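Return a 3D structure for these sequence lines:
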Amino acid sequence: MKNLTSIIAVAMSTFSGEPVFAQSQSRAEQNPYSLVYGGALSKNEQGKVNIEPVSYQVNGIDIAANIYVPANFDTVKRYPSIVLAHPNGGVKEQTTGLYAQRLAELGYITIVADAAYQGASGGYPRHTDRPQNRIADIHGMADFLSNYPGVDSDRIGLLGICGGGGYSLKAAESDKRFKAVATLSMFNSGEVRRNGFQNSQLQTIQQRLLQASEARAEEAKGGEIRLTGVASVTDEEIAKTPAGLYREGFEYYYRTHSHPNSTFLYTTSSLMDLMTWDATDQLELLDQPLLMIVGSKADTKYMSDEAFKKATNAKDKELFLIDSATHIETYWKPQYVDQIVNKLSSFYQSHL
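This next block holds a predicted model:
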């Protein structure tokens, strides 16, 4: 457990080192929609997939989102559509944008939005990261999409990636507008914030809950907003991080696919909600078709395994392994992305 504890210590602290953003910041700056994924749209062209930045409100908070529409989009027609929920710390311009674009190429209208309090969306205190907000974001995307021209509201699917996967499971328990539910590299945010990654912080649960409570008390007095997590990371710190989720995550989010709106900071008080929440609670309420995709070498695979077992009433459920893929590699690596898109295509085709 020593290595896991050191990983968590890195992930739960704020680095003083300055990140090297040159490569991927320039990618965001060069793209008119600030998309940083490979093969991203750079302009709208007739007869091809198009992107439309949109905004709306969820619980009084301004939400920034992107809609992708299929080639030769015709508002007179009715299209199946898919809501996508982004990973923890991620934004709509990264991996969820990639999958939204690829699914639009298959004929779906797709939407991906920055979570409230994060990215380009509104909300204060910034970096608030509470499960109820993330779930409301998913319901809000469905609200907006249901009223978008060309959308067949009876054929809406859901795809959650990493933390967005856990929140998607919870959203689908109650929201039956989602006719088919898929997750990719699902991450149970509550379990990890509570127990630590791979149960490496079981001995400090009460201590961390006390810190969260004290942080909320400070906020209530109008004092400092305390933050937990990673603000930046140096090359040396990346090199010292053991191989796996956190090292690859640092490389993806702070080097190869970084975006100025993406951050791994969250308010310490958010832990009061995160640590008492679990993506698998009452999962028997989810009765839609369920596809859970995970890399065979992902050190987060145990979370998909746990959730899959608890989704006892899901129809036609399947746990699909991407051979040799790690958690982060499913976000961007072309050979894995192609496999995942093909699997999602057959899944949504069957159920939407």
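
Every contact and neighbour count from this point should use C-alpha atoms.
Will do.

Where do the strands of this protein begin and end?
When secondary structure is read from DSSP state E, the chain shows strands at 50-58, 61-69, 79-85, 109-113, 151-161, 178-184, 227-230, 264-267, 289-295, 315-322.

Most tightly packed of those?
Mean neighbour counts were taken over those using mean count of other C-alpha atoms under 10 Å, and the top value, a mean of 29, falls to strand 109-113.

which residues touch Val69?
Val69 is in contact with Val49, Asn50, Ile51, Ala104, Gly107, Tyr108, Ile109, Thr110, counting by C-alpha atoms under 8 Å, 6 or more residues apart in numbering.

er, Ser324 actually
Shown here is Ser324, whose contacts under the criterion C-alpha under 8 Å, 6+ apart are Gly295, Ser296, Lys297.

swap the cut-off to 6 Å and go again
Under the criterion of C-alpha atoms under 6 Å, 6 or more residues apart in numbering, the contact partners of Ser324 comprise Ser296, Lys297.

Distance check, it against Leu291.
According to C-alpha to C-alpha, to the nearest Å, Ser324 stands 19 Å off from Leu291.

which residue sits closest to Ala65 in space, ignoring its chain neighbours?
Ala113 (3.9 Å; C-alpha to C-alpha, 6 or more residues apart in numbering).

For the one you found, give me its contacts.
Contacts for Ala113 were tallied using C-alpha under 6 Å, 6+ apart; they are Ala64, Ala65, Lys92.

Second input sequence below; structure requested for side-by-side comparison:
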Amino acid sequence: MSEYYIFELSENVTRTQVRYKNRYGIELAGDLYRAKNMDEGRKYPALVIGAPYGGVKEQGPGVYANVLAQRGFVVLTFDPSFKGESGGEPRHVSSPEIFSEDFSAGVDYLGSCAFVDREQIGAIGICGSGGFALSAAQMDSRIKAVATASMYDISAMRGKMTPEQLSQRIDQLSRQRWTDFEKGEPEYIPSFPKEPVLSIPEGLDPVSREFFSFYGLKRGHHPNARAGHTTTSDLAFLNYQLLNHIDSISPRPILFIMGENAHSRHYSEDAYAAAVEPKELYIVPDAIHIDLYDDVEKIPFDKIEDFFMTAFSSEKD
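Just a heads-up that it's a prediction; the model follows:
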């Protein structure tokens, strides 16, 4: 499906398919974006960009990479483990540890490129990848700066439940393991259709309608991004909190970007409050959550470029 992208590649950008392994031995499928006029005899700043939770590299990450490559960055996008064209079995598993590791594996790969400055590598996480990018940076000092866009902290689900609800959910998921074992495969219920449809189904709640307007319609649909993960994947997120050590990222800077009207604002606000300086919360006027997936008129590329170049300049001083 590598030929299926939701955006048109700039005539000034080269995109190369790459493959590399994370520390678990899972082979990741990535795209490397570079300006066509890049001098490979020089070293350039680089970024690794993660997809929204359930998304793939041909969607939002590619939109960002296509623009940022024209601004002088070498940019790596990737399909998370168990998703898209990346390896990992069973398919559609979600793991807070492995999804965070996938960012560090991207840094491994970028650092192996002769034209990348190893001291100028940053990370961008869109939606759920925002939490994974921050989690990776907590334990990987090679990530010199982190930006998130429409961040979701998937592991925050535990804090939204009463003790009774949490106990019931853990029991339900625990018993699902027996069902999965007896079937020989884990339960996976996709959220979106195989092919894009013309309209949003009736009866969805406002947040589900918003996501469907991207993933289920032509705007953002991709056959490798039907969202949802294996049902028992939630167990790991109930037990593993992604951002418990966000304060340890300092003195490396964090930029939280969120839409003024995004339903997900509280995730960025909570993470910002827990983080230590240097940090910044940047609000995009009149933007909802999914606008920061692909709307190049609303994604603040000037701000993103300035943030990383300032962070990398400080690293050299």
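
picking that back up, which members of the contacts of Val69 of the first structure define the maximum pairwise distance?
Spatially, the most separated pair among the contacts of Val69 of the first structure is Ile51 and Gly107, at 13.4 Å (C-alpha to C-alpha).

Can you list the residue ranges for helices in the stretch 201-317 of the second structure?
In the stretch 201-317 of the second structure, helices defined by DSSP state H, counting those that start in this stretch lie at 206-215, 234-239, 265-274, 291-294, 301-316, listed in chain order.

And the fourth one against the first structure, how far off on average?
Its aligned residues in the first structure lie a mean 1.5 Å from helix 291-294 of the second structure after superposition (mean C-alpha distance after the TM-score superposition for the first structure).

for the stretch 1-150 of the first structure, what spans make up the helices?
Taking DSSP H, counting those that start in this stretch as the test, the helices found in the stretch 1-150 of the first structure are 2-11, 22-30, 95-105, 131-146.

what would those look like in TSV with distance to Asp273 of the first structure and mean neighbour count?
Written out in TSV, the entries for these read as follows (distance: least, C-alpha to C-alpha, whole Å; neighbours: other C-alpha atoms under 10 Å):
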stretch	distance to Asp273 of the first structure	mean neighbour count
helix 2-11	19	16
helix 22-30	33	16
helix 95-105	25	24
helix 131-146	7	20
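
now those helices as a markdown table including distance to Arg255 of the first structure?
Output for the helices of the stretch 1-150 of the first structure, formatted as a markdown table (distance: least, C-alpha to C-alpha, whole Å):
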| stretch | distance to Arg255 of the first structure |
| --- | --- |
| helix 2-11 | 16 |
| helix 22-30 | 6 |
| helix 95-105 | 14 |
| helix 131-146 | 26 |
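
okay, now the aligned partner of Ser129 of the second structure in the first structure: neighbour count?
In the first structure, Ser129 of the second structure lines up with Gly164, judged by TM-score structural alignment. The local packing count at Gly164 of the first structure equals 30, with neighbours defined by other C-alpha atoms under 10 Å.

List the contacts of Gly164 of the first structure.
Taking C-alpha under 6 Å, 6+ apart as the criterion, Gly164 of the first structure is in contact with Ala85, His86, Pro87.

Just send the strands of the first structure back as TSV, with distance to Arg247 of the first structure too.
TSV is the format used below for these (distance: least, C-alpha to C-alpha, whole Å):
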stretch	distance to Arg247 of the first structure
strand 50-58	32
strand 61-69	29
strand 79-85	23
strand 109-113	26
strand 151-161	18
strand 178-184	19
strand 227-230	13
strand 264-267	13
strand 289-295	16
strand 315-322	20
